[in-house]
Structures are given as structure tokens and as C-alpha cells.
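A.B. asks: Fold the following and give me the result.
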Amino acid sequence: MKKILLIKRAMMLLLGVLILYSCGSEEPNQSSHSGRQGPPQTQVRGVEVKVMEIGNEIVTPGSFAAWEQLNITPEIAGIIRSIHFSEGSTVRSGQLLISMDDRELQGQIQKLDLEIELSADERRRVESLLEIQAVSEEEVLRARNRESVLIAEKELLEIRKSKLNVYAPFAGQVGLRNISEGNFVSPGTTIATLHQIRPLKLDFDIPELYVHQIGVGTEVEFTTVGRSTRHKAKIYAVEPGINPQTRTMRVRARVENEEGLFLPGRFAQIHFNVDVNPQAAMVPSEAVIPVIDGQIIFVVKNGVATALPIQTGIRTDNFVEIKEGLSAGDTVVTTGLMSLADGAKVSVDIVEISFNDN
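C.D. replies: Sure thing, here's the model as predicted:
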């Protein structure tokens, strides 16, 4: 009897344990069903696409040249009497630079003046004799010719005398003198050089690939050695042909040089843009994801991230051009990219970007 009672108690205890176990196992299942609300949103950062003018910057060397330049030299041989400029000084157009000894020519001119006066008296004498038929017309003609020859010889000496003075044909800056006063010089002897440096020429070569994008009127920028400040120049002439050795075209730009900062012969680095796109869609470089068959970016619309295959264009330090598929105002993801998949739900925190930071 006791044995049966023990068996009943054991069975009731076992039944109670089963009931407790079944109740405990239902609660997790119920809580699991109640918490199933779909995949959670991913928190990411993104930027709005902006458009700007962008182009490939080409850098090429160049050099300055004087706008006008000549050697100050006499036209005829002689002794330098006076030098009317200081080394390194600025002279005006038409200013007297060199005076040479003209005493010999002046003496010849004075001699001719006397001979012309005598020949004029002789002409008048024979003309008066002709009136009374005392001389022939041939005598009068010879007298007149003699006077005309002497006048022509004087004019020739006056021209030679004027060549003893050297004048500045344009305003500019004189270089260093090679000759002193009292030296005998011959035609072609360089006394000094005259440079017009306001404005200046800037000569440089551009690759054959870009000759159709650069021409007269194109503005370029340049820097000089040791300085990062950019200055402007405008192309005003181009060489009508390609150099077959270098495959480049020589162009020439005008630099105003109003402050005289640049000198002929100085080196410069010329910067100009080619392949310019005035409405380039730009995104930060970190938004671009390399994949096996190219590159993609994630574009967010209505809270859903979509993987967009792209073709990139021009790159800068911090930004990259997207050639197609984007418009101004589109939202592009820049963080959390490795955890995203096509069609993922996202919550985007928009970050402002500035191209000035580029």
C-alpha cells in the first residue's frame, strides 16, 4: 500500500515538473514572436552631391622674355663723347643715350656752307651775264648743277652727323655698360642693352594632345621659383605648327608686370586646365568602393541604399568626379560602407562638404 502511495506521489511530482517546464518554455517563444519587427536600420553618414567646374591641370615650364629688346650700338664709327644714361636706369622713348664726337663732320659742313655760298654767287653772276648774251646757257647750267651738288653733299653730311647720336626707340630699362666715354667704337659694337619689361612675354610649350583646347585669348596662371602665389597671363600668339622633335606647340602669353616683379630669362611654371567640365558631379573619394568589375557608390533614396555602378573622371586631393548617374542634391553614403548591402535600410546623417578644403 505504501509502495502504491509512493508511486502516485512520484507521478504527481513529475507531472508538476513537466507543467512548470512547459510554462517556462512558452515565455521565450512568446517574447521572440513579439520582438520580430524586420531588419533594423543602419546608421551612416552621407553627403549631398554638388556640381562644380573641374578640369585636368597641366603644368609645364616656361621662361620670361623682354617685350622689346635691342643692343645699343652706333651706326657709324667714331669716338664716344658723352653717355647720357646710368646703368640699370629707366629711359623714355626718344631719349638721347649716346653722343659721339662730331667735330670732323661739323668742320666739313661749315666748309660746304662756304662752297655753297660761293657757288650761289657764281650762279647769280652767270645768270646776269646770260641776260646780256655774254655767256652761253651751258655755263649757267653748270653753275646751277655745281650748287645743287654742294647742297646734296651737305645734306648727306647732316645725315651722317645725326647718326652720331643714339636715341632710345622705346621706353625701357638699360643694362650694364660695356664701353666708356672716350672709347673708339665701330658699327655693331654693343655699348649696352635696352629691355622693355612692362609688359613681358612668357614663352612655353603645350603638348600636341591639347593644342585644340589652348589658343589666343586663353588665360593661364603661373608661379615662379620659391613662390606659390599664382599670377595671370593671357596667350596672344601661337606658333603655327608642331615641333616634330618634342611634339609640342610653342605659345606666347602677355604678362603685365606692372610692379616689375619678373625679369627676362626667369623660369616659371605655367598652370592651365584642359578637359574642363563646368557641371561635374563631385563626391568625396571615400564614397567610392572598388569591386571586382569596377567601382560603386551607395545612393540613398527614401531611406534605402542602392549600389550604383559608376565611372569616375577627374580626381582632386579629396574629391572625385562621377561622370554619369548622379545629379546635384543626390545623397551618397560616405561611412559604414563595408556593412551595407544593396537595398539596405539606412538612416543618414548629412555632413556638409566644401570644395575649398580640396
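
A.B. asks: Only C-alpha atoms from now on, for both contacts and neighbour counts.
C.D. replies: Fine.

A.B. asks: Which element, helix or strand, includes residue 290?
C.D. replies: strand 289-291 (DSSP states H and E).

A.B. asks: And the next helix or strand past that strand?
C.D. replies: Next helix or strand after strand 289-291 toward the C-terminus (DSSP H and E): strand 294-301.

A.B. asks: Going by neighbour count, which residues in that following strand are buried?
C.D. replies: Within strand 294-301, the residues that count as buried by 16 or more other CA atoms under 10 Å are 296, 297, 298, 299, 300.

A.B. asks: Could you do stretch 188-198 as well?
C.D. replies: Applying 16+ other CA under 10 Å to stretch 188-198 flags 189, 190, 191, 192, 193, 194, 195, 196, 197, 198 as buried.

A.B. asks: Relative to the whole chain's centre, how far out is it?
C.D. replies: Here stretch 188-198 is found 28 Å from its chain centre; the criterion is CA atoms, centre = their mean, to the nearest Å.

A.B. asks: ok, the buried residues of strand 294-301 vs residue 9, which is closest?
C.D. replies: Checking these against residue 9 with CA to CA, the nearest one is residue 300 at 66.6 Å.

A.B. asks: where's the residue lying closest to the closest one once chain neighbours are set aside relative to residue 352, distance?
C.D. replies: Nearest residue to residue 300, sequence neighbours excluded (CA to CA, 6 or more residues apart in numbering): residue 331, at 5.5 Å. Taking CA to CA, to the nearest Å as the measure, residue 331 and residue 352 are separated by 11 Å.

A.B. asks: Which neighbours do these two have in common?
C.D. replies: Shared contacts of residue 331 and residue 352, defined by CA atoms under 8 Å, 6 or more residues apart in numbering, are found at 47, 48.

A.B. asks: Between those two, point out the one with more neighbours.
C.D. replies: Per other CA atoms under 10 Å, whichever of residue 331 and residue 352 has more neighbours is residue 331, with 22 against 8.

A.B. asks: any idea where the strands of the stretch 101-250 of the chain begin and end?
C.D. replies: 165-167, 172-174, 184-185, 192-207, 219-224, 231-238, 248-255 (DSSP state E, counting those that start in this stretch).

A.B. asks: Let's compare: structure for the following, please.
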Amino acid sequence: MKRWVSISLIVLVLGGVIAYNKFFKSKPGEPGGVGGRGGAAGPAAGGRGPGGPTAVNAFVVVFQNLKDEVVASGSLVAAEQVDIYPEVSGRIVQLNIREGQPVSKGTLLLKLYDGDLQAQLQKLQVVEENNRRIEERNKRLLERGGISQQEYDIIVTNLKGALADIEITRAAIRRTEIRAPFSGTIGLRNVSMGAVVTPNTLIARLQQTSSMKLDFSIPEKYGLAVNVGSKVDFQVGGSDKTFQGAVYAIEPGVEEATRNLRIRARVNNSTSALRPGAFAKVNLVIRNDRALVVPTQSVIPQTRGSQVVVIKNGKAAFQDVKIGIRNASIVQITAGLQQGDTVATTGLIFLRPDAPVKVAKIDKLSGKSQPVKAASDTTNVTMR
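C.D. replies: Model (predicted):
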């Protein structure tokens, strides 16, 4: 009995081995063997083949024009602006304000009643004429010795007093008139003919808008890069046009609350396309020069700096670099590379020092100069 059991076991084992070799084990060189039919036929893109170099894309380091810009919020201000108030109280007897129209310097805008002052002026002029005749007669008497010098000095003093009273009255009459202090455009008036006004009554606003001022602020770290004459570009709401201005004044001190530096630029508004008080998005070029640049993806951040992989003689070399300004696509290299160096832009996770590298493709940058905008440095200007 035991003999037949042993024979049966041997037959089952041999049958299993034959079935395995026939149905499950593939022939050498055929797909679908141990390890699965879907196994990779070669190295993955950016990876290393069996015993071969790692295939990567690369970039040749070049000089390119690079702009460093600060984006800030600003407001437009009229070159000259004044709110018109009367100096004295009175009733309006003449109103020459044409709303929204240009006026010339010295134009009479408003006249208050001055009948009492005119009468007083006439009275003082009569007194002045009488004192002048008295002075002339007494001057002849003094020359003949008919009066003393002291008596003549009193008469002269009375004449000068009358002349001073006349000037005071004329000054009071001038205060009843409001004239344009400069050429500009008059705004909307707030009074009507015959109204009684006081020094607290706003008559209208006069603005000079043929040229305008642009007020904005930038972080203090950019202060040394801005000088009188620096150019600024800006846009206003409702228009896609880019306007230009030139810096002509810089606040001497930094605002302690915001650590920003206030700057004022002059803007030509001969076409009257700009209005005072409008919001402006300002682009100030801090620096515009030629610099060594590499694609952003080629820079490897490190704990205390940055690295790039330089391809030399077909091998990878990890090089420490110092970076400058950057944007989404390019980074400025200030130290560590030279023009003509080749750096890897893909497959960086597969590379090791002195590992063999094969360049599959050379990447290129756009030929246009790309501005680098410090979005985190966007600042605001208080609207005035």
C-alpha cells in the first residue's frame, strides 16, 4: 500500500513540473515572462538606461536684458489746486463763474457788495486832497520863516495818515473781490447770484490740469535706486493706455508707520485724458541691465543657498550659485556661473555628482526682455 502511495506522489510532482514549464514559464527573450508582460522596454524619460547616461534637457547660460520693477498704487493730483472761499462776509453782486470752463490768471470770479467802502474811500480822498493843499501852503511859509519846522512836520504827518487810510480802504475793497490766482479750470459752483456768503462758504474749486502730479510710495529698500528724473509708467481705470511720467521730488524721510518712501512724479496732461484724484497703477523701473539668466526650474533650493547642475564633459557637477531678481520663468545668476555654461533643466532628481549625462534637448528663452515685478512690494498711497 505504501509503495502505491509513493508512486502516486511522484507522478503528481512530475505532472506539476511539466504543466508549469508549458503554461506559465515563457521562453527566453519572449515578453510576458516573470516580472509581467507590461515591463519597461527601456529607460524612462529623464532617467538612466541599464548602464547608460541620464537623458536631460539643458540650457546654455546667456546674458539677457532684465528689468526689476516695483508695482505700486498711486493717485493723480492737479499741478495746482485751490478751494475758493471769500475773505469777508457779504452779498454777491457779480458772479462770473462758468462751471467746467478754463479761466485765466487774474480773472474776476466773484464780487461782493462794497458800496459802504466806496463811500468811505471817496471821503478819505477828499481829506487827502485838503491835507495836500495845506502841506503845499505851509511848505512855502516854512521857506519864508512864517512857521516852525515842528508845525510843518505835523501837517506832513496828517497828510501821510490820510494816504494810509485810503490804502486801508482800498485793501478792504479788494477783499470783496475774488480773482483767479492762476490759470486753470473752474469746477462746479456752490453759490448763486445774490447769496450772502461768509469766509466759511466754499464758492468753487480751481484746478490746473494741463500737467499733473502722480503721488505713490515704494518700500524703503528701493529708495537708493530712485532718483530725480527716473521714469515711471502707469495706467488708470477705464483705459488700457500706458502713461508716462518723470520723478521730480522725493520725500526726505521714510514714513515710520509703513516704512515706505513717498515719491512724486510730473505727468504731461496736454490731451486732458487724466483727471485729478484718479487711481493709478504705477510701474517703477528700479534696474534695467544685462544679466546672466537661467530657467527657474534649473535652480535647486538649498538650506543656505541654491545650486544648479552644470554639465561638463558629459558628467553632472553640482555648482553653488547666488541668485538675484527673478520671475516665473527666469532667474538672475550673480555668481557661480559664466556665459556659455550648460545647466540641466530636467531630470534633476535622477542626477548625482559625476554621474554620466546625455543632453537630449537644448531649451531656449524668449527673445523679449522680461520685467521682474516685486508683487509683494505693492504699496498704497493715501488718496487726497
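
A.B. asks: Can you name every helix or strand that the strand holding residue 290 of structure 1 contacts?
C.D. replies: Packing partners of strand 289-291 of structure 1 (3 or more CA pairs under 8 Å, 6 or more residues apart in numbering; DSSP states H and E): strand 294-301.

A.B. asks: in terms of contact count, name the helices or strands touching the strand it packs on.
C.D. replies: strand 289-291, strand 304-310, strand 331-333.

A.B. asks: Any idea how many residues pack against residue 200 of structure 1?
C.D. replies: 24.

A.B. asks: which residue lines up with it in structure 2?
C.D. replies: In structure 2, residue 200 of structure 1 lines up with residue 212, judged by TM-score structural alignment.

A.B. asks: mind listing what its match touches?
C.D. replies: Residue 212 of structure 2 is in contact with 76, 77, 78, 79, 266, 267, 268, 269, 276, counting by CA under 8 Å, 6+ apart.

A.B. asks: With residue 172 of structure 1 instead?
C.D. replies: Applying CA under 8 Å, 6+ apart to residue 172 of structure 1 gives the contacts 90, 91, 92, 93, 194, 195, 196, 197, 198.

A.B. asks: Now with 10 Å, please.
C.D. replies: 66-69, 88-93, 193-198 (CA atoms under 10 Å, 6 or more residues apart in numbering).

A.B. asks: just how off-centre is the lengthiest helix in structure 1 within its chain?
C.D. replies: As assigned by DSSP state H, the longest helix anywhere in structure 1 is helix 2-35. Relative to its chain's centre, helix 2-35 of structure 1 lies at 90 Å (CA atoms, centre = their mean).

A.B. asks: ok, back up a step: any chance of the strands of the stretch 101-250 of structure 1 in TSV, plus distance to residue 43 of structure 1?
C.D. replies: Listed next are these as TSV, based on distance: least, CA to CA, whole Å:
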stretch	distance to residue 43 of structure 1
strand 165-167	80
strand 172-174	69
strand 184-185	88
strand 192-207	49
strand 219-224	45
strand 231-238	46
strand 248-255	53
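
A.B. asks: which stretch among those comes nearest residue 25 of structure 1?
C.D. replies: Among the strands of the stretch 101-250 of structure 1, the nearest to residue 25 of structure 1 by CA to CA is strand 219-224 (78.4 Å).

A.B. asks: so that closest one corresponds to what in structure 2?
C.D. replies: Counting by TM-score structural alignment, strand 219-224 of structure 1 corresponds to 231-236 in structure 2.

A.B. asks: And the contacts of the matching stretch?
C.D. replies: With CA under 10 Å, 6+ apart, stretch 231-236 of structure 2 has contacts from 69-76, 214, 241-248, 265-267, 273-275, 278-286.

A.B. asks: once aligned to structure 1, how far is it on average?
C.D. replies: Compared with structure 1 after fitting, stretch 231-236 of structure 2 deviates on average by 2.8 Å (mean CA distance after the TM-score superposition for structure 1).

A.B. asks: quick one: buried residues of that stretch?
C.D. replies: 231, 232, 233, 234, 235, 236.

A.B. asks: just the residues you listed now: which is nearest residue 55 of structure 2?
C.D. replies: Among the buried residues of stretch 231-236 of structure 2, residue 233 lies closest to residue 55 of structure 2 (CA to CA), at 44.7 Å.

A.B. asks: tell me the centre residue of structure 2?
C.D. replies: Central residue of structure 2 (CA atoms, centre = their mean): residue 282, 2.9 Å from the mean position.

A.B. asks: Which residue, other than its chain neighbours, is closest to that residue?
C.D. replies: Counting by CA to CA, 6+ apart, the residue nearest residue 282 of structure 2 is residue 234, at 4.3 Å.
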